[in-house]
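Enquirer: this one's sequence-less:
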């Protein structure tokens, strides 16, 4: 029975990612080009709602076929927030899918390669996501998006974490927080046994079904994160804030285990 279960989950994983790629191709070739007939803001909202729906369907498909068990706690905090920075740790390939599936209007930072990708380039351009090609204006673009009422997803690690290794956040997130003064909603993501981690092929599935848990924490301010940290003449430093964010996520992940 274990071999049959493993074989089925391997097949189901391949099927899910095949359909994901096929769906991206259909949206790029047929659906999203039509969105450019509409004005800018309406096109952006329509594109983001379409992406949310597609991600929700993919997440449902992975659960329905038995690839993984998914649970999200306090999802209403994602659906109700506005102009907030959504910060999440990044243990798996599908973390952004699990978050966007619950957010109809959310922005995120995408790599330049995705912007030019023939399969998803049209999708991310239609959604008016922020590309990371121009590091000098990136923080300003993020601040403008937040001030316009957009929620913004950021993975402070900058890439997927490796199992067993400590979290290591980059300072870019702290610079965005310090400049925008936006509220932040921490999202704690855990997956056991680990799967779809950095450097791991999609077909390297675990021996048992993976459990993906997403816990949405209450929104907090920079002051609440820093608490007793000392301020310098210009306020909190990016280094201090980055360390405090790391400590917060490490403590929350430990609580959830």
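Expert: Nice, thanks for sending it over. Note that this is a predicted model, so its numbers are computed, not measured.
Enquirer: Could you use CA atoms for every contact and neighbour count after this?
Expert: Will do.
Enquirer: residue closest to the middle of this structure?
Expert: Closest residue to the average C-alpha location of the chain: residue 96 at 2.9 Å, with CA atoms, centre = their mean.
Enquirer: And the contacts of the longest strand along the chain?
Expert: Secondary structure assigned by DSSP state E gives strand 184-192 as the longest strand of the chain. Strand 184-192 is contacted by residues 84-92, 95, 210-222, 249, 252-253 when judged by CA atoms under 8 Å, 6 or more residues apart in numbering.
Enquirer: same thing with stretch 93-105?
Expert: Contacts for stretch 93-105 (CA under 8 Å, 6+ apart): 45, 48-49, 51-56, 59, 75, 78-79, 106, 150-151, 160, 189, 196-198, 214.
Enquirer: Tell me which entries of the residues you listed lie within helices.
Expert: Among the contacts of stretch 93-105, the members found in helices (DSSP state H) are 45, 48, 49, 51, 52, 53, 54, 55, 56, 59, 78, 79.
Enquirer: ranges for the helices of the stretch 101-250 of the chain?
Expert: 112-115, 121-126, 135-147, 172-180, 222-226, 238-256 (DSSP state H, counting those that start in this stretch).
Enquirer: Which of those helices sits closest to residue 40?
Expert: For the helices of the stretch 101-250 of the chain, proximity to residue 40 was assessed by CA to CA; helix 121-126 is nearest, at 8.9 Å.
Enquirer: That closest one packs against which elements?
Expert: Here helix 121-126 touches helix 32-35, helix 40-64, helix 112-115, going by 3 or more CA pairs under 8 Å, 6 or more residues apart in numbering; DSSP states H and E.
Enquirer: close enough to count as contact, residue 148 and residue 83?
Expert: Yes. Between residue 148 and residue 83 there is a contact at 7.0 Å, judged by CA atoms under 8 Å.
Enquirer: between the longest strand of the chain and helix 238-256, how many degrees?
Expert: Computed with axes from the mean of the first three to the mean of the last three CA atoms, to 10 degrees, the direction of strand 184-192 lies at 50 degrees from that of helix 238-256.
Enquirer: Next, the contact list for the nearest residue to residue 241 once chain neighbours are set aside, please.
Expert: Excluding the flanking residues, the one nearest residue 241 by CA to CA, 6 or more residues apart in numbering is residue 174, at 5.9 Å. Shown in contact with residue 174 (CA under 8 Å, 6+ apart): 238, 239, 241, 242.
Enquirer: ok, now which ones touch the third one?
Expert: Residue 241 makes contact with 174, 222, 225, 226 under the criterion CA under 8 Å, 6+ apart.
Enquirer: could you measure residue 203 against residue 11, distance?
Expert: According to CA to CA, to the nearest Å, residue 203 stands 9 Å off from residue 11.
Enquirer: Please apply the same query to residue 113.
Expert: For residue 113 relative to residue 11 (CA to CA), the value is 28 Å.
Enquirer: Next one for the comparison:
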């Protein structure tokens, strides 16, 4: 590599570091701005009104955040297929979980989405108030989680779940937990599969938070099959896992015509 090439490579690496800081900092700032309003509204508003406002604001905030990523951070996102789910009524949305960005990508397009979240995130000072206002579901106990998920679906929400339980450790898919099948059986609501595909495993389980991305970062959301709820949650879990193993891609290589 000649001097010009080395300079261009160093300049691009500097931009990747800057883009990483813009991305992480802007998300933190958006959450911080909404935090005091979410805390106050959680106590002042009736539950139904509060959760409707909370979910809509989160969807808007995430969409604004993704606009920052596409404008300043060389991220190329193709999420248009998620828009087909917006007016489809209650659904359990089951997605693979390659990155910390996954919930942000899905919820940005679904204003009545409810996430199943780890208790540590629900109690996080920066994230917890917004999640509680939106009436998200804790995953700290199987029976309460299933009951609360069934209640949210009964109210018309769309439940976002990652059936692996956490970010993927062994690509393309880790083993599924039985929770999703149990919720589908108890609620009678269909499971819509979604595949999130990234050009690199950025912010995956083995990607340190402050390791710079490899830009441009391409990501798309692809709708898969819809599984109707059945009486055998074990069989449903096995069928879903087999389908994800067949369809999921460890790394997506976008074509030159991708957006």
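Expert: Ah, there it is. Not measured: the values here are computed from a predicted model.
Enquirer: Send over the TM-score of the superposed chains.
Expert: Scored against TM-score structural alignment, normalised by the length of structure 1, the superposed chains reach a TM-score of 0.87; 245 aligned residues with a CA RMSD of 2.1 Å.
Enquirer: re the thing from before, and among the helices and strands packed on helix 121-126 of structure 1, the most buried is which?
Expert: helix 40-64 (a mean of 18; mean count of other CA atoms under 10 Å).
Enquirer: counterpart of that one in structure 2, which residues?
Expert: Matched against structure 2 by TM-score structural alignment, helix 40-64 of structure 1 falls on residues 47-71.
Enquirer: superposed on structure 1, where does the matching stretch end up, distance-wise?
Expert: Compared with structure 1 after fitting, stretch 47-71 of structure 2 deviates on average by 0.8 Å (mean CA distance after the TM-score superposition for structure 1).
Enquirer: Outside of that stretch itself, which residues are in contact with it?
Expert: Contacts for stretch 47-71 of structure 2 (CA under 8 Å, 6+ apart): 23, 26-27, 30, 38, 41-42, 75-77, 104-105, 107-114, 130-131, 133-135.
Enquirer: do stretch 131-146 of structure 1 as well
Expert: Under the criterion CA under 8 Å, 6+ apart, residues 83-85, 107, 109-112, 115, 130, 151-152, 172, 175-176, 179-180, 182 lie in contact with stretch 131-146 of structure 1.
Enquirer: redo that, cut-off 6 Å
Expert: 83, 109, 110, 111, 112, 176, 180 (CA atoms under 6 Å, 6 or more residues apart in numbering).
Enquirer: how about the fifth one, what's its match in structure 2?
Expert: Yep, that's residue 112 of structure 1 we're talking about. Using TM-score structural alignment, residue 112 of structure 1 lines up with residue 119 in structure 2.
Enquirer: quick one: which of residue 148 and residue 83 of structure 1 has more around it?
Expert: For the pair residue 148 of structure 1 and residue 83, the greater number of neighbours falls to residue 83 (19 against 11), based on other CA atoms under 10 Å.
Enquirer: The more buried one -> structure 2?
Expert: Match for residue 83 of structure 1 (TM-score structural alignment): residue 90.
Enquirer: Show the contacting residues for its match.
Expert: So residue 90 of structure 2 contacts 153, 156, 157, 158 (CA under 6 Å, 6+ apart).
Enquirer: Drop the exposed ones from the residues you listed and show what's left.
Expert: 153, 157, 158 (16 or more other CA atoms under 10 Å).
Enquirer: any chance of these in TSV, plus distance to residue 3 of structure 2?
Expert: As requested, these are exported to TSV (distance: CA to CA, whole Å):
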residue	distance to residue 3 of structure 2
153	59
157	56
158	54
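Enquirer: out of those residues, who's nearest residue 171 of structure 2?
Expert: residue 158 (26.4 Å).
Enquirer: any idea how far that closest one is from residue 77 of structure 2?
Expert: 22 Å.
Enquirer: Kindly report the same for residue 171 of structure 2.
Expert: For residue 171 of structure 2, the distance to residue 77 of structure 2 - CA to CA - is 21 Å.
Enquirer: who has more neighbours, those two?
Expert: residue 77 (19 against 15).
Enquirer: Where does the more buried one sit, in terms of helix or strand?
Expert: Per DSSP states H and E: residue 77 of structure 2 is located in strand 75-78.
Enquirer: what's the angle from whatever helix or strand comes next after that strand to helix 233-247?
Expert: Going down the chain from strand 75-78 of structure 2, the next helix or strand is strand 91-95, by DSSP H and E. Per the same axes, to 10 degrees, the angle that strand 91-95 of structure 2 makes with helix 233-247 is 50 degrees.
Enquirer: which bit of structure 1 covers the helix or strand that strand 91-95 of structure 2 is followed by?
Expert: Following strand 91-95 of structure 2 in sequence order, the next helix or strand is helix 102-107 (DSSP H and E). Alignment of helix 102-107 of structure 2 against structure 1: residues 95-100, by TM-score structural alignment.
Enquirer: starting at the chain centroid, how far to that stretch?
Expert: 5 Å (CA atoms, centre = their mean, to the nearest Å).
Enquirer: separation between the counterpart of residue 3 of structure 1 in structure 2 and residue 140 of structure 2?
Expert: Superposed on structure 2 with TM-score structural alignment, residue 3 of structure 1 falls opposite residue 10. Per CA to CA, residue 10 of structure 2 is found 45 Å from residue 140 of structure 2.
Enquirer: what do you get for residue 190 of structure 2?
Expert: In terms of CA to CA, residue 190 of structure 2 sits 24 Å off from residue 140 of structure 2.
Enquirer: One more: residue 222 of structure 2?
Expert: Residue 222 of structure 2 is 29 Å from residue 140 of structure 2, by CA to CA.
Enquirer: can you check residue 38 of structure 2 too?
Expert: Distance from residue 38 of structure 2 to residue 140 of structure 2, by CA to CA: 22 Å.
Enquirer: what's the answer for residue 166 of structure 2, then?
Expert: Counting by CA to CA - residue 166 of structure 2 and residue 140 of structure 2 are separated by 13 Å.
Enquirer: Looking at the two, which is more packed in?
Expert: residue 166 (17 against 13).
Enquirer: Map the more buried one across to structure 1 for me.
Expert: Applying TM-score structural alignment, one finds that residue 166 of structure 2 aligns to residue 159 in structure 1.
Enquirer: got the contact list for residue 160 of structure 2?
Expert: With CA under 6 Å, 6+ apart, residue 160 of structure 2 has these contacts: 93, 114, 115.
Enquirer: What subset of the contacts of stretch 131-146 of structure 1 is buried?
Expert: Using 16+ other CA under 10 Å, the buried members of the contacts of stretch 131-146 of structure 1 are 83, 109, 176, 180.
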